[in-house]
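**Q** From the sequence below, what's the structure:
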Amino acid sequence: MPDTAAWERHLEGVPRLVGLPVEREAGPDGGPDGREIPGGPYSAAELVAGLAALLHRYSGESPLLVGLADGQAPGRLTVLRLTVDAARPFAELRDAVPDLTDAARQLGAVTPQRLRELRGFGADPQRPCHAAVVTADTDTDTDTGTDTGTGTAGAELTAVAGRDGRWYLVADATIPGGDVERIAGHLARLLAAGAAPGAPSLARLSLLDGEEEARILHGWNDTARPVPDEQFPAAIARIAAEAPERVAVVSGARSLTYGRLDQDANRLAQHLAGLGVGRGDRVGVFFERSPESLLSQLAVFRLAATAVLLDPEYPGERLEFMVEDSAAAAVLTREGLSGRLGTPPCPVVAVDGDAWRDAPAVDPGAEVHDEEVCHVAYTSGSTGKPKAVQLRHGPLRNTAHVLREQCGLSAGVRGTWLCSPGFGLVQVDCFPILLAGGTVHIPEPSVAASPEQLRDWLVEQRISQSLVLTAMAERLWTLPWPDDTELRCMRIAGERVRTWPGPRLPFHVLNVYGSAEATVVATCDLTELGSGSGAGAGGRMPPIGRPVYNVRTYVLDANHQPVPPGVLGELYISGASLSRGYLNRPEADDEKFLANDVPGDPYPVLYRSGDVARYWSDGTVEIIGRTDNEVKIRGYRVHLGEVEGALAEQPGVRQCAVLAREDVPGERRLVAYIEPDRAAPPRVAAVQAALRERLPGYMVPSAFVVGDLETTPNGKIDRAALPPPPRTRPDLFTEYRAPATPAERDVARIWADTLELDEVGVDDDFFELGGDSLRVMRMLAGLRTELGVNLRMSQLVRTPTVAALVGLLPGAAPAGRPEPRHDPQARYEPFAVTAAPGVRYAEWHQEWLDPDRLVEAWQRLVAQQDALRLTFDADGGQRVVPAQDAPPGAPPVLDLSGLDDAAVASRLDGVRAELLATSFDGAGPPYRMRLTLLPDEVLAVHLAVDARASDDRGLDEVLPRLLADRYEDLDLPAPELTVRDVLTASGRAPAAAPPAGDPPPCTGHHHRLDAGMSPALLEAAGARGVDPRWLVTVLAADACGSGARVLIPLDEVPEAAHDVLGALEEDRLVAVPEPGDSSPADRAAELRDAAARGDAPGDGGPVLAVRVVSEHDPEREGWDAPVFRANALSGVPLDLTLRPGGDAPHLTWTYQPAVLSPERVAGIDAAVCAGLAAFTGELAGA
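**A** Okay, the predicted model is just below:
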């Protein structure tokens, strides 16, 4: 059997999955596909290191597992663990392989299936190794590398040595042959470059050959095209001369022709010139969406000045900052808005007034150039003060002509202006319509804010082209549209698109990707792509497409190296779309606008977008998210975009967002925000249930907020404005039923306080209301504090409603009240050991626990409980190590969440056996903890404690209660009373019996009795007035033989030590009454009385220890009963734990093989089971 602990260390931190940059397909019938690895010859060590290095370059993951099949263990893999440091040379990794191989062989070779079990994959088809290497001395036929047995069973990528002396890369059948060949080429280039003298670090080795690199850097960026030289001001003048009566802008009943627009812009420009405004000056344009805004912007351009876009929706303080920060030479606005600017240090011109109308309608003649700034647009400022982006005339010219061509814009087109007047997106929204000689229609703000009204307005106004912000567009797609609508193209921009447009929409959807810093970068016809390739159905997110004319895009790694298709990197942009950078923010420029180091790129500046992206195989770019959208919930990493994507697909969800909120310090949870489809709103309970079917439990939001989602003035979902979940009761399938009795009202009030709700119905499910593990512990603490009762988490899981829980209150145990006292002077002085050595082991299975939170709670507990910092010397002394000198480390974590029940049981048995069989050396710490992730979000907590540091009471009652309390509240104070205080006051003598010394290794034996036995046993014991503990002890003693003695802890711990862990109970040997005419029940009562009197134990008989751990113990607080409990104590060759919980009792025997044989223990077990059956049968027959 593999060394479980060693394998846990070997597998610790290893990623479950490393994605390959491939586009999978259904595998051919011929099985795995193989391609020759160019170059060589290669050694197995080079291939092992090379595969690990390549996978690290693809994924960034480390450590990685590479299986080696070398003929020394047929059908098995030697599993190497390789930690890849991309900052080091490849040669260091390659040279470490021999030592890593030796270390792996110490673990022993395993079959792929066994490795799957060790990794906890269960029924998951995921291969257990990240890669494998099969050498020539295996039995496989490797002439072509297409049939490799163990290797391909162990990994999706396997390097195979052929009999022809060449190496082949064999891949899973779902990976296309072209991708296999491409990966083989990457591997060969990495190996060759890494072996070269003076090779750079692994991170800087190029994976791409010249052809692939040229295709990525230049072929996919072959975008250079000539566009007309005409700038926007000149184009408006030309159209005005050609068709002066053509309508340029319509807003309600007002309209403005091109001729009037041109003349008024000249007059306003002349007026501004009279105020001293000239080339390069900045002028505030402070309007709602309106003809006056477009007129004002054109007037500013006619002076070669810059329009600073100001939105009336902005707060006054923000507006004042913008005017001051931009050093505006003047502000253009209307009379009703000027008062919101405070007292600006520049002239304010009311465009709806008459002061400028007598100026000459003559163009000032200030021709504009590509590099000059046309707009200053301020970003949202979510990370501090807003930043001003300086948009140039060159990108405006390029963008307008690109969209004219892609969208078919021409004279007479009916377009819209829907984006915020303070948003740089105005260059993509209405300006291309004007450059084409079309008409810009502006709706009322209330219309633009309502999906239904906006749809109706677009239809009624016969709009043919419109740019809609993503948040609104995804709402519009859910609405029905008339087939005869004149809308032909809906451009979307502003945010990442999360859903595909429906196939029945009567217009095309063009995704326009860009930003204020980079205007328009790429476009993608989502309608054509989605319907033509089924991309949406394939689970891929809508891409941004390919770069537009005169723009180049690159997906680069952290070292600015181009990544292969399918590999994640960061999106960088160069070309004609870039702005001049930020106004007055040189540090931001240095961070985002970089010197262009891409070879062959003619543009000097490279913009760092901050978007995580990857190429598709045809060069299409897909945005995955941002680098800052990953959060941690209950110990699990969650990508919010993945949750939002699943939520967006639910029927009735028009728009959504997901946040990780921490409204209560230390309690982070996912909150979903849903804007419903008004025609068919979703039931939150149905959405929650659907997400539970699709996502792991930790990714399902705990709370849902339904309502309209606020947007920023720029039209994006305003995540900073999303409110905390309301205190109203959520939408549930369960009808509300009010509490009726005092007990129901008390419990419902505690629930409501815990869940931050105004009311809770007595039939509401705690977890459907948003409860999680932390809130469970807070609620149980509330019951204990306010009602004086102790309930366990398992009871809540079984009865998660107020009505059901109230039924448990009459039987709940009263809460204890410790009275701490402390002698601080003697705390760290040595004192006598009063207990014999040994190992006490407990294992709890708890649902919904956050492993990180539990570890932190454990570390707090170790710092507070002196018994967990004890050291023991050979002379029978012990002392407490100060907390600052013994900081606890994090326990190992084993992931078995994907295994089937049989495999989980086998792995758990291995952990138990190892922890019980390993004695403590006394040097500290006096405990060993392990954590195991089990299926269904259950966490197994394994704890072995030195018997000199804790008695059974400490392990069964004190420790789980204190740990549960600190899990709920990390800041609970330490008890003032310490283990030394209690033991010193007790006057206990040093340990003498049973004999001192480490216990021999122990072995376990488990037996589950017949179904129905537990209720029968408890009923029979209750009817006879017998504690099952004493009854089982008598039966076990009888099976052991005459003169048996039992080790019994005396319940003499003072109430003041309620919260103190330690070996505080005094164990006493008691002789078990000999069989005679008395029944087992009568002898159990005799044994109980003998223990209370302290009768002499007698001599020479076998010694055993017995405990009963019941799920229904009313005295237990905090966690549920342990699922496994055993001791291995010095001088106690046989230990029995009976768990009568559930339907069938469990017997767990721990014994010393040197004293008792397995057959002997099996006989004792059979005798006890027969005695229990007879005892319960007596009651049934009575």
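
**Q** Every contact and neighbour count from this point should use C-alpha atoms.
**A** Noted.

**Q** Correct me if wrong: residue 1085 contacts residue 1030.
**A** Yes. The pair residue 1085 and residue 1030 qualifies as a contact (Cα atoms under 8 Å) at a distance of 7.3 Å.

**Q** who has more neighbours, these two?
**A** In terms of neighbours (other Cα atoms under 10 Å), residue 1030 is the more surrounded of residue 1085 and residue 1030; the figures are 22 against 19.

**Q** Please identify the helix or strand for that one.
**A** helix 1028-1040 (DSSP states H and E).

**Q** Now the element after that helix, going C-ward?
**A** strand 1045-1050.

**Q** Which elements pack onto that following strand?
**A** Strand 1045-1050 sits against helix 1028-1040, strand 1066-1071, helix 1080-1093, strand 1103-1108, with contacts defined as 3 or more Cα pairs under 8 Å, 6 or more residues apart in numbering; DSSP states H and E.

**Q** Report the buried residues of that strand.
**A** By neighbour count, and taking 16 or more other Cα atoms under 10 Å as the criterion, the buried residues in strand 1045-1050 are 1045, 1046, 1047, 1048, 1049.

**Q** Sequence B follows; please return its structure for comparison with A:
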Amino acid sequence: MTATENRAEHPDAELRDASAPREVFVSALLQAVPADWTDLAVAVTAAYQHRMTAAHDLVLAVDSGPVRLTVEPTTTVAGLVAQVRDLRGRAGESAQPGDDAPPVSAQVFLADDAAPVEGLAFAFAHREGVLWAEAKGDPGRFTHEHLAEHTSRIGHFAERLFGAGPAAEVGEVDLLTPAEHHRIMHEWNATAHEVPQLTLPELVEANVAAHPDRLAISHYDERLTYAELDRRANRIARLLIGRGAGAGDIVAMVLPRSIDYVVTALAIVKTGAAYLPVDTGYPVERINQVLSDAGVSHTVTIAALSDSVLVAAEQIVLDQESTRTRLAAADPSAPADTDRRAPLTPDAPAYVLYTSGSTGRPKGVVVAHRAITNRLHHMQHQIPLGPDDRLLQKTPAGFDVTVREVFWPLLAGASIVVADPDGHRDPAYLAETIVAENITITHFVPSGLKVFLQEPDAAKCVSLRRVVCGGEALPAELQAWFASVLEADLYNVYGPTEAAVDVTSMLCPRNPEPGPVLIGRPVWNTWLYVLDEQRRMLPPGVTGELYLAGVQLAEGYLGRPELTAERFISDPFGEPGARMYRSGDAARWRADGVIEFFGRLDHQVKIRGFRVELEEIESVLLRDGQLSQAVCLVREDVPGDQRLVAYLVPVTGTDPDIDKLRAQAVAALPDYMVPTAFVVLDQLPLTSNEKLDRKALPKPEAQVTPVGREPSTPEELLVAGLFAELLGVSSVGAEQDFVELGGNSLLISRLINEIHKRSGVRLRIKKILEDPSVQAIAALITA
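**A** Got it, this is the predicted structure:
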């Protein structure tokens, strides 16, 4: 067996030998371009550092002095070598990098240079047409293993780059060593696992058959066994089928969180249609924008919400007497394929969820049964639920976690406890419910978990065995705080709506180390790639864009083929026809195969776990012609206090009506997308390249003029002082409204905690939201 064959079969052997520089044959290239070997050494170092750091403006420390080079992905070998020769050939001040130059990226040692190493360096040697490169580094910053990896990687990279010839482009050459490629593709992404090819109804019906009398779902005194749940869902499904619902349709659920919500979700997928959950807390305009865009065939709702549904779709009102009569007479047996319009298969769409859209309108994501059932099976493998487990279903309908909350317990034979419709906003209610209902598992977004841990009664939730956290970055400090309050296991999950809820998962350590946010490893039948701008793999430790592939990818965006083609692209690393999804998130592999997460690469943000495209908010503000420009930004001027700020440039010669603009946003957008502050500017700040300079947008000044009478009672003075403290304003009137002044549900939770600390009175968020004025909240304290 030759050395080459042995390395291919055992690629890690290459890293074991990595301290030995790799031979790179450069005779042919030296004959093709006017250069000597030292020029090639500097050129390949520049190309390597460009690929490793994504920097285009590089300074290298060479024997003749610092050299400043411009490297683009399209830069050719010949072009880069010519640039190096020109700069090294110029002597004196004209060759200096300039005051605006970036820091030195690396040192380049040629032949017998013996300069001290500062940071990272590459030492080159040349003999008879063969080039060697060895990485050296400051021992305080680079381990022997890191330097060995650099040595192996730059050797392979140089071999490929120079072997491709003078016209080869820097961005088109693979950067990884064979050993790194093997680890990423065949070890860290070794996720293939056989999963039953079943639909959501089949998974639930298996438990109905096995445990018909086991408790499936409850809400206070209302309780349904698996058999009762199934019969109720079957009746609704048959009513929908009788009214024409089936394969190819989307049936909307405009329902508050309730047992009916869970039953209806199961009923819709039994028809063969996909279900579309709609958050009833959305403005009527937003609800109907989603329903219209989806082209729903039917809506299922209740009488109290039926007037909010304005689209021309057949409507089923569950609590109407006529509907109750039809359901009572319906066949309670499960619909079969002979009852449905077409056979129900794992490839059929299961649900549609809408997320914020950068074009000014939300976009629907279509997810098939095989995608979500894969996630549920892996979840059950990693966090097994059993008959004694009780999951608290509390996530808002517009968040894809609701899909997991509904179907995971029913797949596992566990039970669901349904929280009150606004219960997720109230940490005191959640703690009380967890204790009273013996909840063993629930989900939080990190911002919500932070508020919950501030609740004094959170420590009493000893029945909790597992908490799943996702939707936002989960920092180590919050993990440690959780561990100090609760004995439960904490799991961090990551994934966009476009990939069936979550694609990575990990059990958080009780004593996490500070540093980047860790999101774990890929779940079953899912692959992760960290790629550069040319969609080529990056090695461990190098940050790039995270791409997702595998069975959990969504079908695409409903009715948006161009957007689907832009985000769901061909997977060059998978089987023919495979796709991958551009997440837009920055990430990197750790040396042990865990993914580190660094947030967004664009201006998309997460607010309370919900994805927000800021352009959608801006388009709403620009509607009525008051403004020439609008820019939105999430600021965190006080640690832990995220504020959505709108920067407005009015039409020349006008003063914008801020109250009208706020009302416009409230009428069109979910509450988490309504700006809490509006800043009027004469013009937006620009960079030297005439692009928006977001860093130069000013901090909003808290200018609130007290309205109405002044606070007078001790309770009003307490509440008014807390308004000022939490909202960063000087003073407020007794009649002023916390929400209108910029408060949100997370700040209301903090307000409740502060009132409790200072008065001993525990208020409920539901009561505060009914009238969030100083005088009304003060009256609640008095009562």
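
**Q** Give me the secondary structure label for residue 1023 of the first structure.
**A** Secondary structure for residue 1023 of the first structure, judged by DSSP: H, G, I helix; E, B strand; the rest coil, is helix.

**Q** for it, what are its contacts?
**A** If you count contacts by Cα atoms under 8 Å, 6 or more residues apart in numbering, residue 1023 of the first structure has none.

**Q** Please tell me how far whatever residue of the first structure lines up with residue 89 of the second structure sits from residue 96 of the first structure.
**A** When the structures are aligned by TM-score structural alignment, the residue of the first structure matched to residue 89 of the second structure is residue 102. Applying Cα to Cα, to the nearest Å, one obtains 10 Å for the distance of residue 102 of the first structure from residue 96 of the first structure.

**Q** One more: residue 703 of the first structure?
**A** When Cα to Cα is applied, the distance between residue 703 of the first structure and residue 96 of the first structure equals 50 Å.

**Q** neighbour-wise, which of these two wins?
**A** In this comparison of residue 703 of the first structure against residue 96, neighbours counted by other Cα under 10 Å, the higher total goes to residue 703 at 21 against 13.

**Q** secondary structure class for the residue nearest to that one when sequence neighbours are not counted?
**A** Spatially, and ignoring its direct neighbours in sequence, residue 703 of the first structure is nearest to residue 671 (4.9 Å; Cα to Cα, 6 or more residues apart in numbering). The assignment at residue 671 of the first structure comes out as strand when based on three-state DSSP.

**Q** burial count for residue 671 of the first structure?
**A** Neighbour count of residue 671 of the first structure, defined by other Cα under 10 Å: 23.

**Q** That one against residue 658, yeah?
**A** Yes. The pair residue 671 of the first structure and residue 658 passes the contact test of Cα under 8 Å, sitting 5.7 Å apart.

**Q** for the stretch 101-250 of the first structure, what spans make up the helices?
**A** 112-118, 150-154, 177-195, 210-214, 232-242 (DSSP state H, counting those that start in this stretch).

**Q** how about those helices in a markdown table, adding distance to residue 962 of the first structure and mean neighbour count?
**A** As requested, the helices of the stretch 101-250 of the first structure are exported to a markdown table (distance: least, Cα to Cα, whole Å; neighbours: other Cα atoms under 10 Å):
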| stretch | distance to residue 962 of the first structure | mean neighbour count |
| --- | --- | --- |
| helix 112-118 | 32 | 21 |
| helix 150-154 | 44 | 26 |
| helix 177-195 | 53 | 21 |
| helix 210-214 | 60 | 13 |
| helix 232-242 | 72 | 19 |
